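1. I would like the atomic coordinates for the input below:
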Amino acid sequence: MRLLIALAMAAMLAACSTVPRNTQGWIEPVDAVRAANDDPLNGVRGHFVLTVKALNSYSDRTFLNSERDYRDQRNLTVKMPTSMVPSLEQRLGVGLQGLKNRRLVVLGVAKRVRIDFLADGRPTGKYYYQTHVQVDSPTQVSFAD
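-> The predicted structure is shown next:
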């Protein structure tokens, strides 16, 4: 009886962790966000497909976003070190700005990340969550088309 209960619970947990994938086996942004919220500790591993609608580059990190507003709850953010951008541009054959409105496939783990609001460099106690896929190698990114 205990074995039967354990097997039933394992099947339920496996069913809960199933992430919808499109016909190519890729995970769409909204499904990545949902899965990352369901397992905030581990996130979800897979191939994520997104159309880059916005991007921002700073001295230390660069972001590619699936929504125009990075604070949108449906947004999936690809985060990478800015030092990696030249290698990514070379691999894809297009400059960073040329990625806008292009469809990408990104291999990695989508995880929920807490973003704190700051005032004078200090957290205010207010925050929201984003879903990030950390990219550390240009080989994690390719065109979907």
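
2. make it CA atoms for all contacts and neighbour counts henceforth
-> Noted.

3. Where do the helices of the chain begin and end?
-> In chain order, the chain shows helices spanning 2-16, 29-38, 85-92, with DSSP state H as the criterion.

4. As TSV, those with distance to E67 and mean neighbour count would be great.
-> Putting these into TSV (distance: least, CA to CA, whole Å; neighbours: other CA atoms under 10 Å) gives the following:
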stretch	distance to E67	mean neighbour count
helix 2-16	26	10
helix 29-38	9	22
helix 85-92	20	15
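
5. Please generate a structure for the following sequence too, so the two can be compared:
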Amino acid sequence: MMVVKNFLVIGLLLTGCASQSPSQQAANSPQQVISMAAEAAPQSVSTTVELQVLAVGNQRGITYLNSESDYRDQRNVSIAISPESKIKVEAVFGGELSKAAIGKHILVKGTAKRVTIWFFDNNGQRSDKYYYQTQILVSNPDQIQII
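-> Predicted structure coming up:
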């Protein structure tokens, strides 16, 4: 009888230590992540976000999965995928991100940061106008899960 009790106790302890993937209950909305990143600025904050990809963009080799159709929208969270991990992330989605990611509901685990995006004039000079964008960098395809 004592062996059975010990076995059950050890089993319960090991179950509590098991690694778990992000669950939907643990995920934050884009609005929550934006608020967390703004509060932590200029530092970043670890989070898991659940969102639907409404737009995909590219700039300087980085691919962005956006929670809003307009990446300038203050409600937008941009998932920034590094060039080094893009091919592996495309394997998760089953194709080129500009086509395969649109409309997908995803969980992303990473570090959210409020980034200043500056406007430039026609001569390429930075103006005094800017907006904030909340970004989560993805450098490992394990950070993204399609739900």
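
6. Ok, which of the helices of the first structure comes nearest I115 of the first structure?
-> helix 29-38 (14.3 Å; CA to CA).

7. Compute the inter-axis angle for the closest one and helix 2-16.
-> Note on geometry: by axes from the mean of the first three to the mean of the last three CA atoms, to 10 degrees, helix 29-38 of the first structure and helix 2-16 are set 140 degrees apart in direction.

8. what about helix 29-38 of the first structure, how far off from the second structure?
-> Its matched residues in the second structure lie on average 0.7 Å from helix 29-38 of the first structure after superposition (mean CA distance after the TM-score superposition for the first structure).

9. what comes into contact with that helix?
-> Around helix 29-38 of the first structure, the neighbours that count as contacts under CA atoms under 8 Å, 6 or more residues apart in numbering are 17, 19-20, 42-44, 48-50, 66, 73-76, 110-112, 131.

10. just stretch 95-110 of the second structure next, same as before
-> The contact list for stretch 95-110 of the second structure, computed with CA under 8 Å, 6+ apart, reads 22, 24, 27, 46-57, 65, 90, 93-94, 136-138, 143-147.

11. same thing but at 7 Å, please
-> Stretch 95-110 of the second structure is contacted from outside by 46-56, 90, 93-94, 136-138, 143-147, using CA atoms under 7 Å, 6 or more residues apart in numbering.

12. All the strands of the first structure, in order from the start?
-> When assigned using DSSP state E, the strands of the first structure occupy the ranges 44-51, 54-57, 61-65, 76-81, 103-119, 122-134, 141-143.
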